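# Pasting the sequence and the predicted coordinates here, then a few questions.
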Amino acid sequence: MDEITVQELKDRLAHGHKLQLLDVREPSEFGICNLGGDLIPLGELPKQTDRVRRDVPVVVICHHGFRSAQAINFLSQRYGFDNLLNLKGGIHAWATQIDPNMAVY
């Protein structure tokens, strides 16, 4: 499984790279802190795969990286996605390494 670090994501965003942010946490978690992008909770993913882009890299985000890894395994094995990147350490890593003002939970 391909991963991207929070620093690599920050650099890509700063340089305007086209990508999709896909957050697979629950709405209550997304409300605490998020990077924007599309919220599709992991349990809803099978019904909403049409919202996952195939034409750009898709960075899959969760709290620490476990649910995003599950999402990537599901999407790649079941639907053949090959453009998915797991955010290493999840939103927690972003908050602790990139944005110290972001809420943590």
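Thanks, I have the structure now.
# CA atoms for contacts and neighbours, from now on please.
Will do.
# Surely Ile32 touches Ala95?
No: using Cα atoms under 8 Å, Ile32 is not in contact with Ala95, being 11.5 Å away.
# want to compare, so here's the second one:
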Amino acid sequence: MTPEDLPDPDTSMEVLPGDVAALAEAIEHGKCLLIDCREDDEWRINRLPGARLAPLSAFATEAARLLPAPDIPCIIYCHHGMRSLRAVEWLRSHGHRPCWSMAGGIHAWSETIDPSVPKY
């Protein structure tokens, strides 16, 4: 999967964990960003490969630092997918259209993609 295969942001706010797993190469090469909007204490428990931390509590500042251009696709995740939806809404309202929340968050990743990722 490539970033071009992601759903139309006008019709979808979420992608599935399997879609994110399929984007591993694009994430590794910086063609798609993976942003964890959980807080630092959660980040220390577990995280996804290639993810960058931008806690929702400081999201405006951190997102500006992490997102070099408004056209770079990004996937946001949290614990269960609720905070990441708020982060996507914020980004889109500030001109960053190509962004999606990972449905079910890191918990769904642990359930469906990689059971070695600790649950909490």
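All right, it came through fine. Not measured: the values here are computed from a predicted model.
# now what about the TM-score between them?
The TM-score (TM-score structural alignment, normalised by the length of the first structure) is 0.89; 102 aligned residues with a Cα RMSD of 1.3 Å.
# before we move on, back to that, neighbour count winner among Ile32 and Ala95 of the first structure?
Remark: of Ile32 of the first structure and Ala95, Ala95 carries more neighbours, 19 against 11, as counted by other Cα atoms under 10 Å.
# residues in contact with the equivalent of that one over in the second structure?
If you follow Ala95 of the first structure across to the second structure using TM-score structural alignment, you land on Ser110. Taking Cα atoms under 8 Å, 6 or more residues apart in numbering, we find Ser110 of the second structure in contact with Ser116, Val117, Pro118, Lys119.
# now do Ser84 of the second structure
Counted by Cα under 8 Å, 6+ apart, Ser84 of the second structure has contacts Cys37, Ile76, Tyr77, Cys78, Ser101, Met102, Gly105.
# Most neighbours out of those, which is it?
For the contacts of Ser84 of the second structure, the largest neighbour count, defined by other Cα under 10 Å, is 33 neighbours, found at Tyr77.
# With Cys32 of the second structure as the reference, measure out to it.
From Tyr77 of the second structure over to Cys32 of the second structure the distance is 13 Å, taken as Cα to Cα, to the nearest Å.
# quick one: buried residues of the longest helix belonging to the second structure?
Determined from DSSP state H, the single longest helix within the second structure is helix 82-93. For helix 82-93 of the second structure, a neighbour-count test (16 or more other Cα atoms under 10 Å) marks Arg83, Ser84, Leu85, Ala87, Val88, Glu89, Leu91, Arg92 as buried.
# Cool, thanks, talk later.
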